[in-house]
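Enquirer: mind folding the following:
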Amino acid sequence: MPKVDIGDAEIYYEERGEGAPIMFVPGLGGGGAVWSNQVKALSGNYRTIVHDHRGCGQSTYSLIEYSVDQMAADAIKLMDTLGIDRAHWVGHSTGGAMGQIVAQDYPDRLASLVLSATWPGQDEYFNRAFTARKGVLSTLGTVEYGRHSILTLLPPWYVTENPDRVVEMEKYLAGSDQPVEIMESRIDAICAFDRRDRMGCIDLPVLVIVAEDDMVTPRYLSDQLAEGVPGAEKVILKTGGHFVLHVLVEEYNAALIDFIQRHPIA
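Expert: Take a look at the predicted model:
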């Protein structure tokens, strides 16, 4: 399986297709496999890259103090190793927070940025929600963490209609043999993230996409991004929850494809 050495960790990645590169960057769970539906849709015309964040999936389980800045730096090192000078960045949730950092600190590395179900900085609701999730993880363990989290990530109707798929997602959220300390640190990292004062510095094509019924990163956080980033476009999908990329696959992919096609890499 392909891994790259970024100095103090090995990062697992997969790539498919040829053409302009797209970095599909996952959220808090950190596993690149979440993008399977999007890779399938876009790899016919683009070079698609997914990776497991450090501490997740098949990448090195580093017992460090995690930060969103560190996660973004890891992704830049991956791009460097793969010879990718500029790419489209599609970041979901934590991957979108990472994308904001890259757009602000490494602006020459991105051709466009998709901010999917993400946030510009934490607030009282966000901190309460993730403090509760961390409490479940620390007190009850990874299995209960997965079972609890899934109820905030998906619309109730989807949970009812897709029980087998929901069980698969619960297992993903449980993090296999990932040490609990890593996810605890990653939760602390996202609660510390705040780039609201630099939204106006992002100078590239940006698409903000979110579901109306997202309970994890509610729509108003995406509204803040769309209003704060100059020229940002916004797509609001009627349902889908936080995992809208799994729930409304066709609608979500259509928005991605339309946006990326309109902003080719020169």
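
Enquirer: only C-alpha atoms from now on, for both contacts and neighbour counts.
Expert: Fine.

Enquirer: let me see the contact set for T131.
Expert: I187 (CA atoms under 8 Å, 6 or more residues apart in numbering).

Enquirer: figure out the helix or strand that it lives in.
Expert: helix 124-140 (DSSP states H and E).

Enquirer: could I get the buried residue list for that helix?
Expert: 126-127, 129-131, 133-134, 136-137 (16 or more other CA atoms under 10 Å).

Enquirer: one more to put side by side:
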Amino acid sequence: MYTEVHGPADAEVVLLSSGLGGSANYWTLQIPMLVEAGYRVIAYDQHGTGRSRGALPGDYAIEHMAQDVRRILDATQSDHCHLVGHALGGLVGLQLALDCPERVRSLTLINAWSEPNPHSARCFDARLTLLADSGPRAYVEAQPIFLYPASWCAANAERVQAEVDHAFEHFPGADTMRARIAALRRFDVTARLVEIGVPVLISVARDDVLVPWTCSEQLARHLPDAHWHCVEHGAHAHNITAAGEFNDSLLSFVKNS
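Expert: You can find the predicted model right below:
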């Protein structure tokens, strides 16, 4: 898989795992900050996406994605990491902490969840219908609606359109996207959250239209060592739209974990 490594070789590792899009490029507002703070930062394109193209197995699951992270840690000679995951990437972090707890120093979960919910299911159904009936262009044109606040999209229209055009140009294919969505929709580990003993920063935006903020609240209730960070405005990708506040919270948490 395509992997980027930034920062000093002998520093503590922060591994960044992105959401459904799967791209290392998602973290452009976090990587320089973490490197400047002295961390070794690993970002990667998830299997089947971006520069890590390839067919996915028929039974593709979050467990496979966690195995990919373990292989990246092995390949970069990293014993363990502070894993930062956005949405689907947060599920990967939870799974890795359950499967290989010795590889995880801390988790940061951005608008993540531990079990399916009917609202997100409705959103994914709508996106899959767009993909099936209107094709990849319509699918990626709708993506900012689920990621960003409307006011932020309007104020950053050129940037948003550039992201949409890039997503269309690098669309991984309908089969891959359906397999990735199916994997995250099957994920359900609420009953096992008590097994996760590492510190977990739960970062949530109350105006997320894709994943209800109450899913993060449930994580906080069930995880033994949960730390809460909440923004009122920022939506599903608030580490981008409210990057300053998010970065401050992340850096403070990692330093103290």
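
Enquirer: was I right to think R185 of the second structure contacts P118?
Expert: No - counting by CA atoms under 8 Å, R185 of the second structure does not reach P118; the two are 10.4 Å apart.

Enquirer: how close does P21 of the first structure get to V90 of the first structure?
Expert: 11 Å (CA to CA, to the nearest Å).

Enquirer: whoops, H242 of the first structure was the one
Expert: 15 Å.

Enquirer: cool, V247 of the first structure as well?
Expert: Distance from V247 of the first structure to V90 of the first structure, by CA to CA: 17 Å.

Enquirer: quick one: which of the two has more around it?
Expert: V90 (23 against 16; other CA atoms under 10 Å).

Enquirer: what residue in the second structure is paired with the more buried one?
Expert: Using TM-score structural alignment, the equivalent of V90 of the first structure in the second structure is V84.

Enquirer: just give me the match in the second structure for S138 of the first structure.
Expert: Under TM-score structural alignment, S138 of the first structure pairs with A132 in the second structure.

Enquirer: E250 of the first structure: how many residues sit nearby?
Expert: E250 of the first structure, neighbours per other CA under 10 Å, totals 14.

Enquirer: tell me which element it is part of?
Expert: Applying DSSP H and E, one finds E250 of the first structure within helix 249-261.

Enquirer: the second structure: matching residues for that helix?
Expert: So helix 249-261 of the first structure sits over residues 243-255 in the second structure, by TM-score structural alignment.

Enquirer: how big is the offset of that stretch relative to the first structure?
Expert: Mean deviation of stretch 243-255 of the second structure relative to the first structure after superposition (mean CA distance after the TM-score superposition for the first structure): 0.5 Å.

Enquirer: and for that stretch, what are the contacting residues?
Expert: 29-30, 33-34, 82, 106, 108, 201, 203, 229, 238-239.

Enquirer: those residues in strands, which ones?
Expert: 82, 106, 108, 201, 203, 229 (DSSP state E).

Enquirer: you'd agree the first one is up against V104?
Expert: So the one you mean is H82 of the second structure. Yes - proximity of H82 of the second structure to V104 meets the contact threshold set by CA under 8 Å, at 6.1 Å.

Enquirer: which parts of the stretch 1-150 of the second structure are strands?
Expert: Taking DSSP state E, counting those that start in this stretch as the criterion, the stretch 1-150 of the second structure carries its strands at 3-6, 13-17, 40-44, 81-86, 104-110.

Enquirer: adding distance to R71 of the second structure, write those strands out as TSV.
Expert: Converted to TSV, the strands of the stretch 1-150 of the second structure look like this (distance: least, CA to CA, whole Å):
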stretch	distance to R71 of the second structure
strand 3-6	11
strand 13-17	12
strand 40-44	12
strand 81-86	13
strand 104-110	13
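
Enquirer: which of those strands sits most buried?
Expert: Among these, strand 13-17 has the highest mean neighbour count (mean count of other CA atoms under 10 Å), at a mean of 27.

Enquirer: so how far does it sit from its counterpart in the first structure?
Expert: Averaged out, strand 13-17 of the second structure is 0.5 Å away (mean CA distance after the TM-score superposition for the first structure).

Enquirer: okay, that strand sits on what stretch of the first structure?
Expert: By TM-score structural alignment, strand 13-17 of the second structure lines up with residues 21-25 in the first structure.

Enquirer: ditto for stretch 101-113 of the second structure
Expert: Under TM-score structural alignment, the match for stretch 101-113 of the second structure is residues 107-119.

Enquirer: follow-up on the earlier one: distance of the match of V90 of the first structure from C123 of the second structure?
Expert: Distance from V84 of the second structure to C123 of the second structure, by CA to CA: 24 Å.

Enquirer: show me the helices in the stretch 101-250 of the first structure, by range?
Expert: Per DSSP state H, counting those that start in this stretch, the stretch 101-250 of the first structure carries helices over the ranges 124-140, 142-153, 156-161, 163-174, 180-192, 219-228, 244-247, 249-261.

Enquirer: just say which of the ones you listed is most tucked in.
Expert: Of these, helix 244-247 is the most buried (mean count of other CA under 10 Å), at a mean of 21.

Enquirer: next, the contact list for L221 of the first structure, please.
Expert: 118-120.

Enquirer: one more time with 7 Å, if that's ok
Expert: Going by CA atoms under 7 Å, 6 or more residues apart in numbering, L221 of the first structure touches 119-120.

Enquirer: that one maps to what in the second structure?
Expert: By TM-score structural alignment, L221 of the first structure lines up with C215.

Enquirer: so how far is D79 of the second structure from its match?
Expert: On the measure of CA to CA, C215 of the second structure and D79 of the second structure end up 30 Å apart.
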